[in-house]
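In: my questions concern the predicted model and sequence given below.
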Amino acid sequence: MKASWRKPAGAITILLLILVWVVLVASFSSQIGALPILIQMVIYVVLGIVWITPLKPLLRWMETGNWRLPPS
């Protein structure tokens, strides 16, 4: 079985996505830090979940080469 270039490319893309997301969220940390603690918690929980959204199609592409599910 021949090794695919998609898996290393996808892994690098995931790492870059995490890096960009961390820098983006950290750039707003002073504004978020000024909010009440419960609102901060909600914001950080939502931001911690949102970055996962683009991973499903990326992982699908890494495995199959297609971004979308085939029509059923």
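Out: Nice, I can see it. Residues are numbered from 1 along each chain as shown.

In: C-alpha only now, for contacts and for neighbours.
Out: Fine.

In: the chain: helices as residue ranges?
Out: 6-27, 29-33, 37-50, 55-64 (DSSP state H).

In: check it against this one:
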Amino acid sequence: MPLRLKKLIGTILLVTLVVFYAIVATIVAVAQLAESSWVVHLAYFFFTGLLWVLPAMAIIKWMAGPKAQP
């Protein structure tokens, strides 16, 4: 697969991931954390704010393709 096509697909996947993840994280927060303290909210949004990086790293790694041979 050409690198430009992989980058286009990866970009679309990253944008979709971020939008979908933000919506799901917000829905969970509203449904489950309505009566929780500010510390619980802080911890939840801290961890969910970092958790999306794992699938994003996999997509970016796939977009970059194999390393060039020296």
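Out: Received the coordinates, thanks. In this text, all values refer to a predicted model and were calculated from it rather than measured experimentally.

In: returning to what we had before: export the helices of structure 1 to JSON lines and tack on mean neighbour count?
Out: Listed next are the helices of structure 1 as JSON lines, based on neighbours: other Cα atoms under 10 Å:
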{"stretch": "helix 6-27", "mean neighbour count": "13"}
{"stretch": "helix 29-33", "mean neighbour count": "12"}
{"stretch": "helix 37-50", "mean neighbour count": "12"}
{"stretch": "helix 55-64", "mean neighbour count": "16"}
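
In: for the residue sitting nearest the centre point of structure 1, which residues are in contact?
Out: Nearest to the mean C-alpha position of structure 1, counting by Cα atoms, centre = their mean, stands residue 51 at 3.5 Å. Residue 51 of structure 1 makes contacts with 18, 21, as judged by Cα atoms under 8 Å, 6 or more residues apart in numbering.

In: report the separation between it and residue 45 of structure 1.
Out: 11 Å (Cα to Cα, to the nearest Å).

In: how about residue 38 of structure 1?
Out: 11 Å.

In: for residue 19 of structure 1, same thing?
Out: 17 Å.

In: from residue 44 of structure 2, how far off is the closest residue to residue 59 of structure 2 other than its chain neighbours?
Out: Distance criterion Cα to Cα, 6 or more residues apart in numbering; nearest residue to residue 59 of structure 2, sequence neighbours excluded, is residue 10 at 6.1 Å. Note on residue 10 of structure 2: its distance to residue 44 of structure 2, by Cα to Cα, is 27 Å.

In: cool, thanks, talk later.
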